[in-house]
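Novice: coords below, sequence missing:
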């Protein structure tokens, strides 16, 4: 499926831009799941929702799943693709709340926002779909990134945990192109809502979450421990073997270092 940058939608939003408004910014993310397999590239649409002074970054499919789950018709979930990324990052009051959904287990951790240190390449400018963009580079969580940003759109929040640029990120990618974000659209929204149900999440440390993720890779069935699903040993072994092989092919997280 081919995606194009929706200039008209962005332009209309830009005219009415207000620092405390509500906006949905869509990015197309191409990512390589297996670091050793160049054919393992998948893509997913990601949302950066800005609700006044709070930003929420998540996949489109996770947003749809959460919004439908909050209604009285959960059967509408059928037909929605399973989100590749089960996390949601809520930025508020200089902290990140990182929510992860390993249904039926739900966890979140809190960390301070570390401002990304950018190296601004001032003499490098290019036009991306009529937007004059400048280049900045950084090293973040074990990867080297290049970002094209436009000061015509004064938003300093970006995809994932990227921040601190003087304009909206139009394109961002690491040196190996394992993670490649491209701006699709920006639209002013009415009645935006954060569907995060904090009460169903258990707070843990980031290190504990990393340990949980490592444990799941070894024994995937541990995420079923809090469910009402009682599989016989043969079924549990089959589940573990299947998902253990799938996990081996998703070995290329966006954060390589803490």
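Specialist: Now that the structure is in, tell me what you want to look at. Keep in mind it's a predicted model, so treat the numbers as computed, not measured.
Novice: C-alpha from now on. contacts and neighbour counts both.
Specialist: Will do.
Novice: run through the helices of the stretch 151-258 of the chain in chain order.
Specialist: In the stretch 151-258 of the chain, the segments counted as helices under DSSP state H, counting those that start in this stretch are 206-218, 233-248.
Novice: give me the angle between the longest one and helix 206-218.
Specialist: An angle of 120 degrees separates the directions of helix 233-248 and helix 206-218 when computed by axes from the mean of the first three to the mean of the last three CA atoms, to 10 degrees.
Novice: which strands and helices lie in contact with helix 233-248?
Specialist: helix 206-218 (3 or more CA pairs under 8 Å, 6 or more residues apart in numbering; DSSP states H and E).
Novice: and the helix it packs on, what's buried?
Specialist: 206, 209, 216-218 (16 or more other CA atoms under 10 Å).
Novice: picking up where we left off before, could I get the helices of the stretch 151-258 of the chain as TSV with distance to residue 98?
Specialist: Output for these, formatted as TSV (distance: least, CA to CA, whole Å):
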stretch	distance to residue 98
helix 206-218	9
helix 233-248	21
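Novice: so which of these comes closest to residue 67?
Specialist: Minimum separation from residue 67 across the helices of the stretch 151-258 of the chain (CA to CA) falls at helix 206-218, 24.6 Å.
Novice: distance of residue 248 from residue 255?
Specialist: Note on residue 248: its distance to residue 255, by CA to CA, to the nearest Å, is 17 Å.
Novice: who has more neighbours out of those two?
Specialist: residue 248 (13 against 10; other CA atoms under 10 Å).
Novice: enumerate every residue touching the more buried one.
Specialist: Applying CA atoms under 8 Å, 6 or more residues apart in numbering, we find residue 248 in contact with residue 217.
Novice: this is the other structure I want to compare:
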């Protein structure tokens, strides 16, 4: 490889990084069994990213329960799960070690040159397409750690598919402050028998004796949605 060619490559990487140096929002379509469930958003900041349902921050969401996934660059093998139901806010941390295998296969995804990779998560194989043209080692759901942004990722039943990329300030302000921390094993037990139902979410949280000032009965009656991400968490 000539010195001139190496210089062009280096310059290209520098310009590419500068082009995506600001905060970024990526919208994914979440599909199950071929049918679309809804849209989810990945907001990427300097030191962390947040993945959540696009309507997480809407003012009219009422008492619905939503899960957001907080990924910090400083702790790449740990993710923080932010959950809420009505005015009840909790969070927990979960190990997230992903052993990627990058494959020698390429295609165009959303106008970007993408490369194929695979990983086993909870004994299921997920196929990802990532692009080094967008230099963020992140992606939908819990997935991250590839040398570029994950555009699409799927297994036999679920798929996160790129919808759009916005090179602008992310708009949803989701923080860990003022949340009650619980161990992951207790959090996992909250949803062990929950898939599309959520009526026992508040009841189970109340049994943890967290000292939360919530009318669990009335809140439980209002809840009508559980975030489907918990099915694959």
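Specialist: All right, it came through fine. Note that the coordinates shown come from a computational prediction; the quantities given were computed from them, not determined experimentally.
Novice: TM-score for the pair, please.
Specialist: The TM-score (TM-score structural alignment, normalised by the length of structure 2) is 0.72; 204 aligned residues with a CA RMSD of 3.5 Å.
Novice: quick one: the strands in structure 1?
Specialist: All strands of structure 1, identified by DSSP state E, fall at 22-32, 41-51, 54-59, 87-92, 95-102, 105-112, 119-128, 131-140, 143-150, 168-174, 179-188, 202-203.
Novice: looking at those strands, which is closest to residue 14 of structure 1?
Specialist: strand 179-188 (8.5 Å).
Novice: and the closest one, which stretch of structure 2?
Specialist: Taking TM-score structural alignment as the measure, structure 2 aligns residues 158-167 with strand 179-188 of structure 1.
Novice: buried residues in that stretch?
Specialist: Those would be 158-163, for stretch 158-167 of structure 2 by 16+ other CA under 10 Å.
Novice: tell me which residues are up against it.
Specialist: By CA under 8 Å, 6+ apart, stretch 158-167 of structure 2 touches 20, 22-34, 110, 140, 151-154.
Novice: kindly recompute the last result at 6 Å.
Specialist: Outside of stretch 158-167 of structure 2, the residues within contact range by CA atoms under 6 Å, 6 or more residues apart in numbering are 24-32, 151-153.
Novice: likewise for stretch 36-48 of structure 2?
Specialist: Stretch 36-48 of structure 2 has contacts (CA under 6 Å, 6+ apart) with 23-31, 49-54, 71-73, 170.
Novice: how far off centre is it?
Specialist: 6 Å (CA atoms, centre = their mean, to the nearest Å).
Novice: now stretch 132-145 of structure 1
Specialist: On CA atoms, centre = their mean, the centre of stretch 132-145 of structure 1 falls 17 Å from that of its chain.
Novice: residues in structure 2 matched by that stretch, start to end?
Specialist: Going by TM-score structural alignment: stretch 132-145 of structure 1 matches residues 113-126.
Novice: give the buried residues for that stretch.
Specialist: 114-119, 121, 126.
Novice: what's the answer for stretch 116-134 of structure 1, then?
Specialist: Neighbour-count burial for stretch 116-134 of structure 1 [16+ other CA under 10 Å]: 118, 133-134.
Novice: give me the buried positions along stretch 140-157 of structure 2.
Specialist: In stretch 140-157 of structure 2, counting by 16+ other CA under 10 Å, buried: 140-155.
Novice: looking at those residues, which is nearest residue 16 of structure 2?
Specialist: So of these, ranked by how close each gets to residue 16 of structure 2 (CA to CA), first place is residue 148, at 11.5 Å.
Novice: residues near residue 198 of structure 1, how many?
Specialist: So residue 198 of structure 1, with other CA under 10 Å, has 12 neighbours.
Novice: for residue 5 of structure 2, same thing?
Specialist: When neighbours are defined as other CA under 10 Å, residue 5 of structure 2 has 10 of them.
Novice: how far away is it from residue 165 of structure 2?
Specialist: Residue 5 of structure 2 is 30 Å from residue 165 of structure 2, by CA to CA.
Novice: ditto for residue 194 of structure 2
Specialist: 32 Å.
Novice: skipping its backbone neighbours, what lies nearest the counterpart of residue 97 of structure 1 in structure 2 in space?
Specialist: Aligned by TM-score structural alignment, residue 97 of structure 1 pairs with residue 80 of structure 2. Taking CA to CA, 6 or more residues apart in numbering as the measure, residue 80 of structure 2 lies nearest to residue 93, with 4.4 Å between them; neighbours along the chain are not counted.
Novice: that neighbour maps to what in structure 1?
Specialist: So residue 93 of structure 2 corresponds to residue 110, using TM-score structural alignment.
Novice: count of neighbours near its match?
Specialist: Considering only other CA under 10 Å, residue 110 of structure 1 is surrounded by 17 other residues.
Novice: and the gap between residue 190 of structure 1 and residue 144 of structure 1?
Specialist: 36 Å.
Novice: then residue 22 of structure 1?
Specialist: For residue 22 of structure 1, the distance to residue 144 of structure 1 - CA to CA - is 31 Å.
Novice: and residue 235 of structure 1, by the same measure?
Specialist: The gap separating residue 235 of structure 1 from residue 144 of structure 1 is 43 Å, by CA to CA.
Novice: same question, residue 121 of structure 1
Specialist: Distance from residue 121 of structure 1 to residue 144 of structure 1, by CA to CA: 15 Å.
Novice: now the helix or strand where residue 15 of structure 2 lies: buried residues?
Specialist: Using DSSP states H and E, residue 15 of structure 2 sits within helix 3-19. By neighbour count on 16+ other CA under 10 Å, the buried set for helix 3-19 of structure 2 is residue 13.
Novice: that one packs against which elements?
Specialist: Here helix 3-19 of structure 2 touches no other helix or strand, going by 3 or more CA pairs under 6 Å, 6 or more residues apart in numbering; DSSP states H and E.
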